[in-house]
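Asker: with the sequence up front, the predicted model follows.
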Amino acid sequence: MSTHSDEDEDLSQDDQDHDIDQQVEEDLDGQQQNAFVTDDADVELSNQQQLGEFEDIEPIEAQPPNEIDVDEQERQQSGTPAFRTLEELFKEGVLTGTQMALLKSKYIDLQNALTLSRQAEARLRQEEHTYLAQIEKQKRILEEGESFPDKITTEVQQRRKDLLKYSNDLACTNERLFDLEYKIKALEEDKRALEKEKARIPNQHDIDEKIKNLSKECDELKRQIVQKKSEISDQNISLADKRKKYSVTTKQYDELKHTIETFESEYIQSTLRPAELIKQTDSLSLQRDQTEQEIEEMDAQLKEQINSIQQLRDEVEKLKSLSSKEMRLNDQQNQQNEKLTEEINNVLNLIAFEEAKLAKEQIDERQSTEAVKSTIQMGKQIREQHAKIQKQKERLLRELKRAETQFRHAKDELSSANMTIEKLQLKRAAMPTDDTDLETRKDDLKDDIDNLTKSHEKQEKEIIVKQSMLITAQKEHEEVLLKQSDYRRDAVSMAHFASVVSNEREQKCREKMKAKNRLQAVQEDLQRKTGEIHEHEKRIVDLEVRLKEFASMYDIIKNERNKCVNSIQINSQKSNEMKEKIKLLQNEIEILRTKLSILEKDLQKKNLLVLASVVERDREKHKVEKQRAYLRELNIQDQQQTLENRNYNNLIAFAEKELVRLRKDYDTAVLDRNERSVQLVERYNEEVVFQEKVNVQDAKLKNAYIELRSRDDEIRLLELQIQEEKREIALFKKKLPVKRALDQELELYRICVS
């Protein structure tokens, strides 16, 4: 609201200034018209009117210029609404610090220009009043000089009037010609300067072409860099393959070297053997005694091993007994299952018999409910029995697992015993012995060990077969239990139903005739419900299959949904960030539009500023020259960047040559591999640096293009300002001949009076 009120005040002040300027121009036009009138009557009337207008004007005195305090001016400016709004925008984050400083500096410059224009306007008005006072005095003098010869009318006076008239016309025409020549020269100079400036400014088409060429070169560089990266990746793959081959060859070389060293050591040892044999004979005698002691220790260890093997045999027998118990349990379960099947067959026979009877009788609803209740009770009993059987089964499975763990421990102990036996055999073979008893013991031990291993293998096979049998028996047992539960339910329900039917047969016979229709309906319902049950069972199977498929599909869809949700969240965050940036840009655009409107209003206020406009024109020319210098620097930078791009191309070509040379020299020079790999890594880093530089150059080109556009817009605005200032200068120059004509007329009147 404060900004709108300030704008309204500025507009009202501009209207007042415009009205004052129109009044001054009308006064000057009236003076110009009265200056060239030669008739005495018209002159007297105009003089009387002007005397009536300017009698109340006081003489104007020259005053010293007011001193401006910079600190006070800054304080006043800081309190303005424009600065407040800028600070608020800076606090909100819409504007940066540099933008706020630039806008403040521009506002201060415009305010200073406005103050200068107002001061110049006041000075011109003071000069106008002084000139009007001087003209008034001169007119009074002329009236006094022309008043006395009014009564005399002679030819001399007529000729004097004509002479004054024609001399005034001639002076006016000369002054007009002089002014026109001066204007023509000034316009020609301005034209030359503008042509020079236009020649210096590059065309937009050339700039666009340069930018397009640079963008094409940058794209080509990017493509080349991508190609180089792909080549480098291929070379890295080939290097990895070659490294693998090199590692294989190095391993082979190391093995060969190791074999050569072993052969050399054996050769040295063979050369030293004659001297060592004597020592060995002495040492063998000592070793013989030691070996005898070791043999005794080995015998003790063998006894311990035999004892451990016997323990293992006992454990295996226990396992066999456990497996036999399990087999007995399975046999018992099979017998129970056979008994159940027999019972089920008997029940089925009873059911068939009862069904034949039921075809003639009616089922009562109350009796069916009682039968259902009894079947539910029987089902509960069967479930309890089934739970007991399951507990027994779990207990047996636990015992089986324990037996398996014991079997594994026994197997591990047996393998460790075999390892120790093999070690003992190796030691025994290494020892020089001549006794036949040891060999016989050895053979016996070998036979025992072979027998043990064979028996152990047989036991393992038997245990595996038994385990498979147990697993199959468990599965069959579960199936039989399920069937048993179903058959028991049916059998119990039917038995109970048969007992109820046998007890109440007499009552049913009485109601036989009445229940035929009901029986037929119930049979149809039974057939229909059995069909529905089969259909529902099929549907349940299909639904289970579909549920499995849907579960797998649900997992896949869930994973994809999570991915999509993550991508949507990321995209929403990015979109929100972009919206915030767009809002900030829109706010900046609106601020710039308001600033443009303010600047246009300020430009309209500068119609009466002549001296200040000339100074500003010089300043703007200086700024334009600075901008041209800046554009030249940008062009130089573009040229430098093109040279750098060429250098980068040369470096990339050099890197390619180096890569080709490295490929050729790799097979021949394996020892230089590390150095070449280091060079390749350096080249890759250089390419990365080049790519970063290219990206920086792209950003610089974009910024330069934006700055060029902004500078072009500023140049256009400055040209419009220059045209407006030229128009104002022309208007003021048109007013100058009137002053000169009046001065010459005054001189002529003075001459005439004298």
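Answerer: Great, that's in hand.

Asker: only C-alpha atoms from now on, for both contacts and neighbour counts.
Answerer: Fine.

Asker: tell me which element Thr642 falls in.
Answerer: Here Thr642 sits within helix 611-666, counting by DSSP states H and E.

Asker: what packs against that helix?
Answerer: helix 97-147, helix 673-753 (3 or more CA pairs under 8 Å, 6 or more residues apart in numbering; DSSP states H and E).

Asker: run the last query once more with 10 Å
Answerer: With contacts taken as 3 or more CA pairs under 10 Å, 6 or more residues apart in numbering; DSSP states H and E, helix 611-666 sits against helix 97-147, helix 155-200, helix 204-358, helix 673-753.

Asker: who wins for proximity to Gln640 among those?
Answerer: For Gln640, the closest of the helices and strands packed on helix 611-666 is helix 673-753, at 10.8 Å, according to CA to CA.

Asker: can you give me the angle the closest one makes with helix 97-147?
Answerer: Interaxial angle of helix 673-753 relative to helix 97-147 (axes from the mean of the first three to the mean of the last three CA atoms, to 10 degrees): 10 degrees.

Asker: what's helix 673-753 packed up against?
Answerer: helix 2-35, helix 97-147, helix 155-200, helix 204-358, helix 516-605, helix 611-666.

Asker: and the angle from that helix to helix 2-35?
Answerer: Relative orientation of helix 673-753 and helix 2-35, computed by the same axes, to 10 degrees: 40 degrees.

Asker: let me know the distance separating Phe263 from Glu276.
Answerer: Phe263 sits 18 Å away from Glu276, going by CA to CA, to the nearest Å.

Asker: and stretch 544-552, how far from the chain's centre?
Answerer: 38 Å (CA atoms, centre = their mean, to the nearest Å).

Asker: contact partners of it?
Answerer: Stretch 544-552 is contacted by residues 538-543, 553-554, 556-558 when judged by CA atoms under 10 Å, 6 or more residues apart in numbering.

Asker: so which of the helices and strands packed on helix 673-753 comes closest to Arg428?
Answerer: Using CA to CA, the nearest of these to Arg428 is helix 204-358, at 8.0 Å.

Asker: below is an additional structure, to be compared with the one above:
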Amino acid sequence: MSQAGEQTNPPSGGGEEETTPLSALAPDAALQEESLALGPTHVSASPAFQCLDQLFSTGKISGTKAAKLKASFSLLHDTLKSSQQSEIRLLQEAKQFRAELERQQRDLETAEQFPEGPDTEVSRMRQQLLKFHNDLRQAEERDYQMNYQLECLTEEKLCLEKEYESQPKPVELEKRAKALKDSSEELRKEVSQRRQEIHSLLEDMEARHKLMTREQRELDHKKDSIVNNQAELAQLLSVPGQLGKEIERINRKKMEVEKSKAALDEQLSEVAALQKMTEARCRSLEEEKREVRRQVEGRRAHLEAAEREHSMLQKEQEMTKEKEVIMMGQRYRTGCRQCPCI
């Protein structure tokens, strides 16, 4: 239902009881007539449009939302304007009906001043007139109610049509859906990038935490060393006599070490001379070894030649033995043939 239906209630019933609320609304109608007489103001010059422009310029709302809010405000402004006009018209009609009612009441009071008879023609006509008058009032009331409902429905239809026209078209919805999808993809990529950055930051923080822990351990160790060194320093400062004795002992030990070093130097020189002699002896032994190796190789060659000669002689001896056996066999066979007793 439109604002006209919410702000203006239709009169119901008949009689003088309806005149009280209608007369109370008369000053509002006068104010509205004065405002209309001053001239209509354009909706774009309203404070609401200026506020929306400021919000859009500061970036607090998007252009689509600002346009949608402006369209809604224009629709509400037009609805309010039509409701005000309908209210003024209805108030004027109520004034006219009130004046007509007062006139009819005066006529009725004038008619009641005449003398009435129980069965006079005037009385019957008067009753018939009152009945027709009441029927007429009821018919007018029903007609007024129907007209009022028709106007309300017409205004509601106009509001619904304007609201339907202000709704975005399918193409615009597809564009908005595509824009939202693109923005969601960008947001998803940004979220993934932020997650990677957070993961790298967490790894960096963990590495720094480990480094800080290691440095803290080193610092604690150094603090312990400092404390120990301070304790040792305090102990050393508290016993300076022991340092003198320790220095004397170290000096004595140093002298002993120097003496040992001199003795070791002498031994080292002797060892060096002995090493030189040993190296010379080793070189001579190497020469002798090489000479002996040459002699051994010569004797080995001579021995190999003798062995070859010995093997040849053995072969010749075996061949000679075989020849002797063959000759003895031949002689034996020859002797057997010559001897008759065999």
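Answerer: That came through, no problem. For clarity, every value in this text was computed on a predicted model and none was experimentally measured.

Asker: list the TM-score for the superposed pair.
Answerer: Here the superposed chains carry a TM-score of 0.32, computed using TM-score structural alignment, normalised by the length of the second structure; 161 aligned residues with a CA RMSD of 5.7 Å.

Asker: related to what we said a few turns ago, mind putting the helices and strands packed on helix 611-666 of the first structure in a markdown table, distance to Ser613 of the first structure included?
Answerer: What follows is these, written out as a markdown table (distance: least, CA to CA, whole Å):
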| stretch | distance to Ser613 of the first structure |
| --- | --- |
| helix 97-147 | 8 |
| helix 155-200 | 15 |
| helix 204-358 | 29 |
| helix 673-753 | 7 |
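
Asker: could you dump the ones you listed to CSV with distance to Ser78 of the first structure and mean neighbour count?
Answerer: Formatted as CSV, those follow (distance: least, CA to CA, whole Å; neighbours: other CA atoms under 10 Å):
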stretch, distance to Ser78 of the first structure, mean neighbour count
helix 97-147, 10, 15
helix 155-200, 39, 13
helix 204-358, 41, 14
helix 673-753, 27, 15
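
Asker: so which of the ones you listed gets nearest Leu445 of the first structure?
Answerer: helix 204-358 (8.9 Å).

Asker: just want the angle from the closest one to helix 516-605.
Answerer: Using the same axes, to 10 degrees: helix 204-358 of the first structure against helix 516-605 is 170 degrees.

Asker: which other helices and strands does the helix or strand encompassing Arg331 of the second structure contact?
Answerer: Arg331 of the second structure is part of helix 240-338 when elements are defined by DSSP H and E. Where contact means 3+ CA pairs under 10 Å, 6+ apart, helix 240-338 of the second structure is packed against helix 170-238.

Asker: and the angle for the helix it packs on with helix 240-338?
Answerer: Using the same axes, to 10 degrees: helix 170-238 of the second structure against helix 240-338 is 100 degrees.

Asker: what packs against helix 170-238 of the second structure?
Answerer: helix 240-338.

Asker: distance between the helix it packs on and the chain's centre?
Answerer: That offset, for helix 240-338 of the second structure, works out to 85 Å (CA atoms, centre = their mean).

Asker: and if you look at stretch 273-292 of the first structure?
Answerer: The answer for stretch 273-292 of the first structure is 81 Å, by CA atoms, centre = their mean.

Asker: swap in stretch 113-126 of the first structure?
Answerer: On CA atoms, centre = their mean, the centre of stretch 113-126 of the first structure falls 58 Å from that of its chain.

Asker: just want the angle from the strand or helix carrying Ser82 of the second structure to helix 170-238.
Answerer: Here Ser82 of the second structure is covered by helix 63-112, with elements defined by DSSP H and E. Angle, helix 63-112 of the second structure to helix 170-238, by the same axes, to 10 degrees: 120 degrees.

Asker: which elements pack onto the helix or strand just after helix 63-112 of the second structure?
Answerer: On the C-terminal side of helix 63-112 of the second structure, the closest following helix or strand by DSSP H and E is helix 121-166. If contacts are counted by 3+ CA pairs under 10 Å, 6+ apart, helix 121-166 of the second structure sits against helix 3-7, helix 63-112.

Asker: try it again at 7 Å.
Answerer: On a contact count with 3 or more CA pairs under 7 Å, 6 or more residues apart in numbering; DSSP states H and E, helix 121-166 of the second structure meets helix 63-112.

Asker: the helix it packs on packs against which elements?
Answerer: By 3+ CA pairs under 7 Å, 6+ apart, helix 63-112 of the second structure packs against helix 3-7, helix 26-37, helix 47-58, helix 121-166.

Asker: tell me the most buried of those?
Answerer: helix 3-7 (a mean of 16; mean count of other CA atoms under 10 Å).
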